[in-house]
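S.K.: Make a model of this:
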Amino acid sequence: MTPAVELVTDASAAAAALAPVLIDTVESGASVGWIEPPTHDEAVLWWSALLADPDTETWIARDGDRALGTISLVRAAKRNGPHRAEVIKLIVRREARGRGIAPALMAALEEHAAASGLTLLVLDTETGSLAESLYGRWGWQTVGGIPDYAVAPSGELGGTTIMFKRLAGR
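M.R.: Sure, this is the predicted structure:
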């Protein structure tokens, strides 16, 4: 059974709930912007800042009170981009992977984005990762890649793949 997916409405509670998800993700080898896993306090501060951004909306997949995964949508801040947004931080705790949480989070985000009038989503992901193949299966198209884009937790440089998806217009 897929856990409930909900749009964040209480930023302070969500920041505390999402901190362990971020820490677990980095500990499992995904950098998602970090080289070393953040402390709990660093993770709460990071989530608090993201959740305070008025251009960002975040969803949480929960099993009871426990956050298992998350995804965020960041609307373009430029005047020429009211139709587009960036998808960031699709992350799922290791023990919850393979339960349909990532596709449920992406589906909730895409449904909301389309209903909000967005017609174009973009994202970047680690080249060669499981995430890259999942996005392809979900209808995302590859634009290209940038080699040596980010330092992974292993210390190695890794590439990033830029992808997009068109949503049905209103």
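S.K.: going forward, measure contacts between C-alpha atoms and count neighbours the same way
M.R.: Will do.
S.K.: Contacts only, for Ala77.
M.R.: Taking CA atoms under 8 Å, 6 or more residues apart in numbering, we find Ala77 in contact with Asp55.
S.K.: Double-check that it belongs to a helix.
M.R.: No - Ala77: not assigned to a helix; according to DSSP: H, G, I helix; E, B strand; the rest coil it is coil.
S.K.: number of nearby residues for Thr70?
M.R.: Neighbour count of Thr70, defined by other CA atoms under 10 Å: 27.
S.K.: got it, and the one 3 residues further on?
M.R.: By the criterion of other CA under 10 Å, Leu73 has 25 neighbours.
S.K.: How about it: what's its closest non-neighbour residue?
M.R.: Val87 (4.8 Å; CA to CA, 6 or more residues apart in numbering).
S.K.: Check the gap between that neighbour and Ile71 for me.
M.R.: From Val87 across to Ile71, the span is 7 Å (CA to CA, to the nearest Å).
S.K.: Can you name the helix or strand that the residue nearest to Leu73 falls in?
M.R.: Under the criterion of DSSP states H and E, Val87 resides in strand 84-92.
S.K.: next up, for comparison:
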Amino acid sequence: MTDHRFEILACDAAMLERRIGEFSALLQACVHDGASISFIMPFSIDDAEAFWRGKVAPSVAEGSSLLLVAEAEGRIAGSVQLDHDTPPNQPHRAEVRKLLVHPDFRRRGLARALMAELEAHARLLRRSLLTLDTRTGDRAEPLYASLGYQTVGVIPNFCRDPFAADKLDGTTIMYKAL
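M.R.: Below is the predicted model of the structure:
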């Protein structure tokens, strides 16, 4: 998908490796901006790189997940993952993971464009149900609802707050039938 302001691309393992610094900077910026995406402070660029190399690259290389990127102004401005490595009794389902938009590029429609492209790829993979979770009350929760994701429920005290070790946040479980 191309827009006059940004372009959405599928990223293979080679591109991820070539641009690992940009992916790491994106993740670190989002975590430092308060995104509750599995990480807590302090969160270094080395921590971010370890995530991309250790968790994302293997599944992208083996083809069990899809990594989409939004490029804007010559850099990676956002990304999202579709994990379609499901058990034999769930070939119709996939999970949305780690929707990231760099704070410098928010409010430009990148998240919506990334999700639309992710859903198009899910349909090509014959996936008719997408699931995700997001921190309850986070900025992403109303975005997902506006895209047609339905809330199943909330699990309280699900994860540590990125900044406050003694604070636990809930997570909202959502789904969308395609």
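S.K.: TM between them?
M.R.: The TM-score (TM-score structural alignment, normalised by the length of the first structure) is 0.93; 167 aligned residues with a CA RMSD of 1.3 Å.
S.K.: hang on, the earlier thing: the strand holding Val87 of the first structure corresponds to what range in the second structure?
M.R.: The alignment of strand 84-92 of the first structure onto the second structure (TM-score structural alignment) covers residues 93-101.
S.K.: Then stretch 23-31 of the first structure?
M.R.: By TM-score structural alignment, stretch 23-31 of the first structure lines up with residues 28-36 in the second structure.
S.K.: Next, the distance between the ends of the matching stretch.
M.R.: 12 Å.
S.K.: contact partners of that stretch?
M.R.: 37, 39-41, 43-45, 48, 100-103, 134-135, 161-163.
S.K.: In it, which residues are buried?
M.R.: 28-32, 35-36 (16 or more other CA atoms under 10 Å).
S.K.: Where helices are concerned, which of these count?
M.R.: Members of these lying in helices (criterion: DSSP state H): 28-32.
S.K.: tell me which of these is nearest to Ala113 of the second structure?
M.R.: Cys30 (17.9 Å; CA to CA).
S.K.: Now do the same for Asp124 of the first structure: its match in the second structure.
M.R.: Per TM-score structural alignment, Asp124 of the first structure is aligned with Asp133.
S.K.: Excluding chain neighbours, what is closest to that match?
M.R.: Distances taken as CA to CA, 6+ apart place Ile173 nearest to Asp133 of the second structure, at 4.5 Å, with adjacent residues excluded.
S.K.: Work out for me the element the one you found sits within.
M.R.: Going by DSSP H and E, Ile173 of the second structure is in strand 168-177.
S.K.: mind listing what the equivalent of Ile45 of the second structure over in the first structure touches?
M.R.: Matched by TM-score structural alignment, Ile45 of the second structure corresponds to His40 in the first structure. For His40 of the first structure, the contacting residues are 19-20, 23, by CA under 8 Å, 6+ apart.
S.K.: Closest one to Thr2 of the first structure out of the residues you listed, please.
M.R.: Pro20 (19.5 Å).
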